[in-house]
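Peer 1: Here you go, sequence then predicted model.
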Amino acid sequence: MLGFEYVRATTVDEAVAAVTHDPEAAYLAGGTTQLDLVLKDGVFSPQRLVDITRLPLRGVSRIGGMLQVSALTTMEDLAADPTVAEELPLVREALLAGASTQLRNMATIGGNVLQRTRCRFFRDPGVAACNKRTPGSGCAAVTGPARMHAILGASERCIALHASDLCVALVALDAVVEIRGAAGQRTVPLREFYLPAGERPDRENVLEHGELVTGIRIPLLPSGARSGYLKVRDRASYEFALTSAAAALVIEDGVIVTARLALGGVGTVPWRAPEAEEILVGAPADETTFRAAAEAAILDPFTVPGTAFKVELAKRTVVRILQTVSRSER
């Protein structure tokens, strides 16, 4: 049995101070990932867990063309928000596809942004070769069963997949992360929040020890935009994506005026596809354009035998979501 100290923080500053000054401390919110990693899988052994669930970090509010989401807002509460339902279908669909109702009622938005990979090798301390868990030890996934792993941003050092559905939609929307630390408040665009695997797969994001995600700012789509999220998986219920895509288009007289596209199930981080967006903008909303965009979205994939099928599946996923969005009601 793992022994640890449990602390319930009453203010944001108190929580930040408690973790910042203790290198063996970690935050605890909804617990849908953290408790698995600590108590079930034994990947980490923090000596102190700082419970932040009582902090005043809940709620969704619309401020002009922006949706302000506090970090402890649950996935279910965000999916039920009227603005999300009416103006951000890609976010609502990603939330509903991301977890069962039971988990959505516990899992927080801040926790989802910080969700760790589901790589079986990372989550099994008995596997010695995991650069994400033990830098310099190698990557067992490259030569092992790797069907649920990444092909974009991957290398022989690490092919661990970023599993969040929500973050794919948020990256497409240029969401911004609000962070509180001992040095004060700062904001980071979500596209810059995650770090490429590179030489240090164990460094997943820009957070320093003790920094706390306090909220997410989600820009709303322009008037007339159509959007959606498509998740391809082995079964329809409670399963991680093999591939997924979030798309938002503004189409006028059959021509794409603005385009946003991001991919999931294929990247070491939620994967924005700017090359594909460039092809879409100014082009007719038709099959030829969509297929060209799909080709551009999957650039320089790194595959192993278990993941090679994802290249074509991801392209088909992109074409399908673009078809669906282009035909949807505004």
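Peer 2: Cool, got the structure. Numbering: from 1, shown residues only.

Peer 1: When you work out contacts or count neighbours from here on, use the C-alpha atoms and nothing else.
Peer 2: Noted.

Peer 1: Now do the buried residues in the longest helix anywhere in the chain.
Peer 2: For the chain, the helix with the greatest residue count under DSSP state H is helix 310-327. Neighbour counts over helix 310-327 (16 or more other CA atoms under 10 Å) mark 310-311, 313-322, 324-326 as buried.

Peer 1: same question, stretch 77-90
Peer 2: Buried-residue list, stretch 77-90, by 16+ other CA under 10 Å: 78, 79, 83, 84, 87, 88, 89, 90.

Peer 1: What of stretch 101-121?
Peer 2: Across stretch 101-121, burial judged by 16+ other CA under 10 Å covers 103-104, 106-121.

Peer 1: name the element residue 160 belongs to?
Peer 2: Following DSSP states H and E, there is no helix or strand that holds residue 160.

Peer 1: which ones are touching it?
Peer 2: Going by CA atoms under 8 Å, 6 or more residues apart in numbering, residue 160 touches 117, 118, 119, 141, 149, 150, 154, 268.

Peer 1: Which of the residues you listed fall in strands?
Peer 2: Members of these lying in strands (criterion: DSSP state E): none.

Peer 1: got another, please set it beside the one above:
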Amino acid sequence: MNNFDYKQPADVAEAIKSKNDHTGNMFIAGGTNLIDLWKYNLVHPNSLIDTSLLGELSEITLLENNGIRLGATVKNADTAYHPIIEDKYPLLSKAILAGASAQIRNMASNGGNLLQRTRCYYFYDSDVPCNKRVPGSGCPAKNGYNRMHAILGASEDCIAVFPSDMCVALSALNATVNIQGSASKRVVPIGDFHRLPGNTPEIDNVLKSDEVITSIDLPEKGFSKNYAYLKLRDRHSYAFALVSVATALELEGNTIKEARIAIGGVAHKPWRSIEAEQFLCNKEATEENFSAAADIILQAAQGYGHNDFKIKLAKNAIIRNGLMALNPSSQLPGAAPSA
């Protein structure tokens, strides 16, 4: 690790200005992913701009439209256990609690969760090529050990996956991301925030170099009656998803009036299929219909050898999670069930 300066800005504007002073300056809030990248010699910050002490980013507040605003530096644990989140947005609470470990959730920030880098083995190994680290150098995962890798939305240049659990639930809930830059502010739907790799896999999201995430907004509808989060992984504690599914349903009897299904662990971003969700509308909430929806979601799925099993695993997970959403009490308390 290299020597670095440390700065505590007074507000967001000063934080952005401090970051723009040098191309090697970086924001830090919880630092749980940044420290990993640093230890593996993948980043070398010139100066750390600490946003964790900015009060304007550290609150959870109600909005006039009856939604809720999650400050970017609020810790994941504080978000998951917040009474309003547990009551109105339990899908988000369960997704957060399925991620990482209790110690990491106590440090990790909401904004940082959106910005974490891929956990591809080749990305973290600076001795091998990786298009995300060095554009144009190649993607050894395609013909290498790719068990954890993408089955949807991949490209010839990258088959890595985005590791967040929180963002899968945010996608199902239609959250929006509030961003502040040097000259303006903007709002980006969560579905548009992360990018598919294409031929520029080194660009993970739409955040510009002079911008910072200030908060995340949740709409009023939280699907608190019928929801489920399922994370399938190699071990129950502190493991990234092979496949994860966030399902939110609005039911009238056993008829689905609205469906949201977001998939994690399968692509460069949380994956949703509007076509599949529309297919489920006004249909009975049955295993057969969830199976048909899964086929729509996975119609373009492609394995790369070691991860071929993910296609069947994802289909079974979508079906199982849809049925679990009919009775949320069937889920284990505090965390998503694992296979």
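Peer 2: Ah, there it is. What you see is a predicted model, and the numbers here were worked out from it, not measured in a lab.

Peer 1: thinking again about what came up before, packing partners for the longest helix of structure 1?
Peer 2: Counting contacts by 3 or more CA pairs under 8 Å, 6 or more residues apart in numbering; DSSP states H and E, helix 310-327 of structure 1 packs against strand 226-232, strand 243-252, helix 287-297.

Peer 1: And the nearest residue to residue 291 of structure 2 once chain neighbours are set aside, how close does it get to residue 215 of structure 2?
Peer 2: Closest residue in space to residue 291 of structure 2, ignoring its immediate chain neighbours: residue 319 at 5.6 Å, by CA to CA, 6 or more residues apart in numbering. According to CA to CA, to the nearest Å, residue 319 of structure 2 stands 33 Å off from residue 215 of structure 2.

Peer 1: Residue 130 of structure 2: how many residues sit nearby?
Peer 2: As a burial measure, residue 130 of structure 2 scores 25 neighbours (other CA atoms under 10 Å).

Peer 1: Looks like residue 131 of structure 1 contacts residue 204 (just checking).
Peer 2: No: between residue 131 of structure 1 and residue 204 there is no contact under CA atoms under 8 Å: 11.7 Å.

Peer 1: Would you mind confirming that residue 290 of structure 1 is in contact with residue 277?
Peer 2: No: between residue 290 of structure 1 and residue 277 there is no contact under CA under 8 Å: 10.1 Å.

Peer 1: isn't the residue nearest to residue 291 of structure 2 right up against residue 287?
Peer 2: Yes: counting by CA under 8 Å, residue 319 of structure 2 touches residue 287, with 6.2 Å between them.

Peer 1: how about the strands in the stretch 101-250 of structure 2?
Peer 2: With strands called from DSSP state E, counting those that start in this stretch, the stretch 101-250 of structure 2 shows them at 176-180, 185-189, 212-218, 227-232, 243-252.

Peer 1: Take these and write them to a markdown table, including mean neighbour count.
Peer 2: Shown next, in a markdown table, are the strands of the stretch 101-250 of structure 2 (neighbours: other CA atoms under 10 Å):
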| stretch | mean neighbour count |
| --- | --- |
| strand 176-180 | 21 |
| strand 185-189 | 14 |
| strand 212-218 | 23 |
| strand 227-232 | 29 |
| strand 243-252 | 25 |
